[in-house]
Each structure stands twice: as structure tokens, then as C-alpha cells.
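>>> Here is a sequence with its predicted model. Questions after.
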Amino acid sequence: MAETNSGRLSWRAGGDALADIEQRQLFFIGGAPRSGTTWVQLLFDAHPDVCCKGEGLFPHYLEKGLTRIVEEWRQALSQKNNTLFRQSGGYQLPDDEDIDFLLATGILRAFNRQCRGGNYSAIGEKTPENVFLFPRLKRLFPHAKFVGVVRDPRDALTSALHIFYKAARDEGHDASPMDFIRHSLGPMIQGTKAMLALCSQYPSACAIVSYEALIADPKASVSRLFDFLGVESTSNIVDACIAKTAFSSLSSGRAPGDGRNSEFFRKGVVGDWKETLTPEMNRVILDAMGEWFPFFGWKP
């Protein structure tokens, strides 16, 4: 909330600020980890009229934390209402709308904070797991837009093996690479289904972009994303955003294909899975997610 000259919180001023943020074009980015969500977030943030940051971790902490707190509060009140205050009626219980209101307020506060006073027409946030929260976010913010990022799951899992699996091994976890892949496929399938379901229900509020399309034709892909968000997509703006977020710019000068498995921006290419995955790994992934390959234009 905003502060007065005395340093005290001004609820009215804070509420007005959040109401102003809510009037902007809000949007959320989600998709499987290592699918290109950070790249898309940075492309949006490079636009002069867009503020898009990551990761706010709204699904991990804000939603889960508020749900737990309100449920514990509800249980505590209910217990007293049914015992000590049984004859006097007790106190009215909080409900799920309280969680929604607090969650929406927390997200708007985060958006207000990330803008640092800037006057942006579009404000967004990227957390890969947002994809599981898309339906609820749509309910909280009916005018929000949603961007799903997809990538050939073999490439996404290859990147994840080099980044997350190695980190897990370093921490003492002894799962095999195949176990890691099998464990990762469940959430990837659920996320893809959630993304496609929302796009089917609200086609004008959803856009899906693939890592492969961004590599093959960045200008067309970025122009489409900016048009979807309702911000300028002139050649100068699009070219500047692409240049600012090119792999060489994000990786301290490395060219695409110059891989470093310890770096967040690891390699920046399509088809790297062929150098890492075994035929059995490829089969397991195709068995699990092959039905979507034609839809997204991936080749088995």
C-alpha cells in the first residue's frame, strides 16, 4: 500500500494504485521449464510499453500459502464456534472468495512493485507453473491474457537434464536420467492439457508460441505476440527486442550451438536432444506426448 508523509500506510491510496494497475493489459506466461518461457518474458520486457518480469512464483507460494492460511483460520473459527461460542453464534467463516480476493490483491501488489513507477500499458509475469494457475487467473482477472510457451519435449527435457538433473545429482539425489524424464513427463502433460483447454475456451485471450517458431522466424513470432498483447509491433521495435534478447546477447557473446551446460542460457538450438537422449528415452517421450507433435509442428 502507499505511504503517507507520516510513513503510515494509506489504504485508500494503495487501493487506488492497485485499481489503476488492474486497468492495464495484464498477462501471464507459462509453460514447461526449459521451454523458452524466460526468452518470451525478456522479449516482452524489451518492449518500451511492456513491463514483464519473472519469476513471481505466484503458484508456489502466494496461492498455496493463502489457501493454507485461510483454511487454518476457517478451521480455528469453526472449532470455537462449535464449542466455546456455540450458544452465542460465533464468528462468520471466511470462504474461497477471501482467498481469491487476497490472491488477486497480492498479484496486483507485485505488479505495482515490479513496474517501479513506470507507466506501462501492459504488465505481465512469467513463472513456468503459471500454466496450472491459468484458469484461476482468468477468473480473477477476466481481461487478462495468457501466453503458453511450448517446445519439443525432447529438447526441453534434454536441457532440463543438463541443468536440473545435474543439480539434483550434486545434492545427493540418485535417480537415473530415465527416472528424471518419467517423473517430468507427468507435469508436462498436465500443463499442456491445461494450456490447450484454456485456449479452447477463451481463444481470444490465449496465444501459444513455440521455441521452434521463435528460432525459425523470430520477427513473425514476436510481431504476433505484440499484436496479441495490443502493443506496437513496428519493424524497429520488433527488431530491437529481438536483438536485445538474442542468444549471443544473453550468453555474453556465445553463438547458438556453443553450449555450456552450467549456464542458464545453455545452447540456444533446436534438435539438441539427438546428442543426449537414448533411443529408449526418445520412445518414452513419444509414447507420452507424441499425440501433440503434429499440432505443434514437431517431427518425431
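Alright, I've got the coordinates.
>>> From here on, just use CA atoms for contacts and neighbour counts.
OK.
>>> where do the strands sit along the stretch 1-150 of the chain?
For the stretch 1-150 of the chain, applying DSSP state E, counting those that start in this stretch gives strands covering 2-3, 9-10, 25-31, 50-54, 122-126, 145-150.
>>> mind checking which of those is nearest Arg224?
Comparison of the strands of the stretch 1-150 of the chain against Arg224 by CA to CA identifies strand 145-150 as nearest, at 11.5 Å.
>>> Excluding its own residues, what touches whichever helix or strand comes after that closest one? List them.
Heading C-terminal from strand 145-150, the first helix or strand you meet, by DSSP states H and E, is helix 153-160. Outside helix 153-160, the residues that touch it by CA atoms under 8 Å, 6 or more residues apart in numbering are 32-35, 181, 184, 266, 270-273, 276-277, 282, 285, 289.
>>> and the comparison structure, right after this:
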Amino acid sequence: MSAVSKGLKRRGRLLVQALRPPTSNAGSGTAAARRTRETGETDRYVAPHTPRLVESPVFILSPVRSGSTLLRVLLNSHSKIRAPHEMHLRTLHVHMDRDFTPDAMKELELDKSELEHLLWDRVLDLELKRSGKEIVVDKTPPNALIWPRLRRCWPQARYLFLLRHPEGVVTSLVNRRRKPDLAQIHAEVLRYAEKLEEARQTLPGHTVTYEQLTGEPEKATREICRFLGVEWEAGMLDYGRHDHGTFRPHMGDWSTTITSGKIQPARRVDHRPDLPPRLAEIAEAWGYQATTTV
């Protein structure tokens, strides 16, 4: 067979491969995935950091049921701060559809993580441009669980650590669920608390508590504005006069407390639940007193 014939045959084979429909995830998977299962080898290429459109976004890191929606709407009421509903960036993924796609991206000095980072950054940039403001804030609570990824994506990001007494978080979750499993709730709250404490010990940022936010909102928001480098605005406290979008599940709190448009006092915990020892330890590290289970 001549060299020309071999070349045409190879070209035809590559063309068929390129036009072939993607392999179903339910099947045997890609060749790369099969190699990983068979040899234990993985592609360890890590793409370099690419420039960001939004260099210094702000992330509110907090447990669930800690007042992050209240903090969001207070910040969103500022003329220079855009704080939309929970964006769940961590759930936006890039899927490379062919065996050769990772190699193609590698030639561009990109990998799956960096492609996702570009997508996340574009979402924030689009939101900022649409708002006409200067600072964008994301308050999605599960961000606390992925803070190392956020730091990798945005080395110059800024962080607001929002704390609440774990007893209050536990009580809020118990009251919110139809058939609360206390052990499961303790585990959930501890997971957030552990990661949040890791972030506080590692990242630069400003700490505010739910109790401060509801008890002394002017003082708390003044300190936050100072940290973010903007002038405090009295209109932040009257957040009900501003448009904050829809309040609904998976986008933040949607209770009558938040939709009232007014800052409500923190709910009193009549029965203080006992906490597992490690959760009580973290509570005390945050400046709270706590009772522990035996």
C-alpha cells in the first residue's frame, strides 16, 4: 500500500472517530478512564492559572441557617455592591466529550478545573456588568465546603466569615424539617463548622456574627463596608426598599422573616440543645458558650 493510500486510510479512520457519537457514561467509558481503571495511572497535568475578569470577588462563608440571606440583601442594598441569590458555582461543570479533548485543551494550557474556573469567573463578570456595580458577592453556604477551590480560582478573593452559635443553627434546622434527625443535623452542622474554621485559620477576611448583624446592624455593616473599601450607606438597613430578586428554595432563605423587608431580632432559643463535644469546642472558639452531650 502506498504512503498516499495509508494516509487517506488513516484520515478516514480519524474522521469516523471525530464524527462518532459520544460514548455513554453508562458504558465502558473513555479510553482514558479504562486506562485509569486498568493501570491506576491518571493524567496529572495541572493547568496554570489564567487571568480573571473579576479579580477580587467577595465570598460569604458560613454554615447553613446563619443569616447569610440577610447579609446578602443588606449588601445588595448598597449602591456599589451586587449580591445576587445563591449562585452555586460549584455545581457548574465542564464535560469534555471525546478522548482527545483533554489533550486539545492541554495544548491550550487548560484542564477541566481551569475551564470551570473560566466559566465561574464569566458568570460573576456578567452579573457584575448587568448590575452596573463595582463589587460582586456570592453567599452560597456550601462555598464554605470548597474554600480551597475558591482560593485557587481567585487568589485575590475577599472573604466574609459569618458565624452563628451552633446551638441556634441546630435549633433552626430542627424547626425547619418535618422529621428532623438530630444526629444527622449535628453531623451536617459540624461539617460546615469544621470547614469554616479551617477557612478562618487560613484565609484573610472579616468576621461578623449573626447575633451582631441582627442586634447591631449599623455597626456590623459599617465594619463590613470598611473592610470592602466602600462608604457605608444608611439605605443598606432598609433593604425592603430594594429589589433583591425572588426568594425561593435553593436560592436562599424565603421565610416571612426575610421577606418582611426589615431586620428582625435573632430568635430566642428557649431550649438550648446539647452539642457533640467537637461542635461545642468550635462554638467556644467562635466566642460562644455551649453545653455538650455526655
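Thanks, I have the structure now. These numbers were taken from a predicted model, which means no experiment stands behind them.
>>> Can you pull the TM-score for these?
After superposition, the two chains reach a TM-score (TM-score structural alignment, normalised by the length of the second structure) of 0.66; 226 aligned residues with a CA RMSD of 3.3 Å.
>>> still on that earlier bit, tabulate the strands of the stretch 1-150 of the first structure (a markdown table), appending mean neighbour count and distance to Tyr202 of the first structure.
As requested, those are arranged in a markdown table below (neighbours: other CA atoms under 10 Å; distance: least, CA to CA, whole Å):
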| stretch | mean neighbour count | distance to Tyr202 of the first structure |
| --- | --- | --- |
| strand 2-3 | 14 | 35 |
| strand 9-10 | 14 | 37 |
| strand 25-31 | 25 | 14 |
| strand 50-54 | 23 | 22 |
| strand 122-126 | 25 | 18 |
| strand 145-150 | 27 | 9 |
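>>> what would those look like in CSV with distance to Ile163 of the first structure?
Formatted as CSV, the strands of the stretch 1-150 of the first structure follow (distance: least, CA to CA, whole Å):
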stretch, distance to Ile163 of the first structure
strand 2-3, 40
strand 9-10, 43
strand 25-31, 17
strand 50-54, 18
strand 122-126, 19
strand 145-150, 18
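>>> Of all those strands, which one is nearest Ala243 of the first structure?
strand 50-54 (16.6 Å).
>>> ok, now which ones touch Arg226 of the second structure?
Arg226 of the second structure touches Trp232, counting by CA under 8 Å, 6+ apart.
>>> element containing it?
Short version: Arg226 of the second structure belongs to helix 217-228, going by DSSP H and E.
>>> Equivalent analysis for Arg178 of the second structure, please.
Using DSSP H and E, Arg178 of the second structure falls within no helix or strand.
>>> what number of residues lie near it?
With neighbours defined by other CA atoms under 10 Å, the count for Arg178 of the second structure comes to 8.
>>> got it, and Asp45 of the first structure?
Burial measure for Asp45 of the first structure: 21 neighbouring residues, criterion other CA under 10 Å.
>>> That one maps to what in the second structure?
In the second structure, the residue paired with Asp45 of the first structure according to TM-score structural alignment is Asn76.
>>> Just tell me what Pro142 of the second structure corresponds to in the first structure.
Using TM-score structural alignment, Pro142 of the second structure lines up with Glu129 in the first structure.
>>> surely its match meets Gly31?
Yes: if you go by CA atoms under 8 Å, Glu129 of the first structure and Gly31 touch, sitting 6.6 Å apart.
>>> So for the two, which residues contact both of them?
Common neighbours of Glu129 of the first structure and Gly31, using CA under 8 Å, 6+ apart, are Gly191.
>>> quick one: the helices in the stretch 151-300 of the first structure?
Using DSSP state H, counting those that start in this stretch, the helices of the stretch 151-300 of the first structure run over 153-160, 166-170, 177-201, 211-216, 218-229, 235-244, 247-250, 279-289, 293-296.
>>> Fine, thanks again, bye for now.
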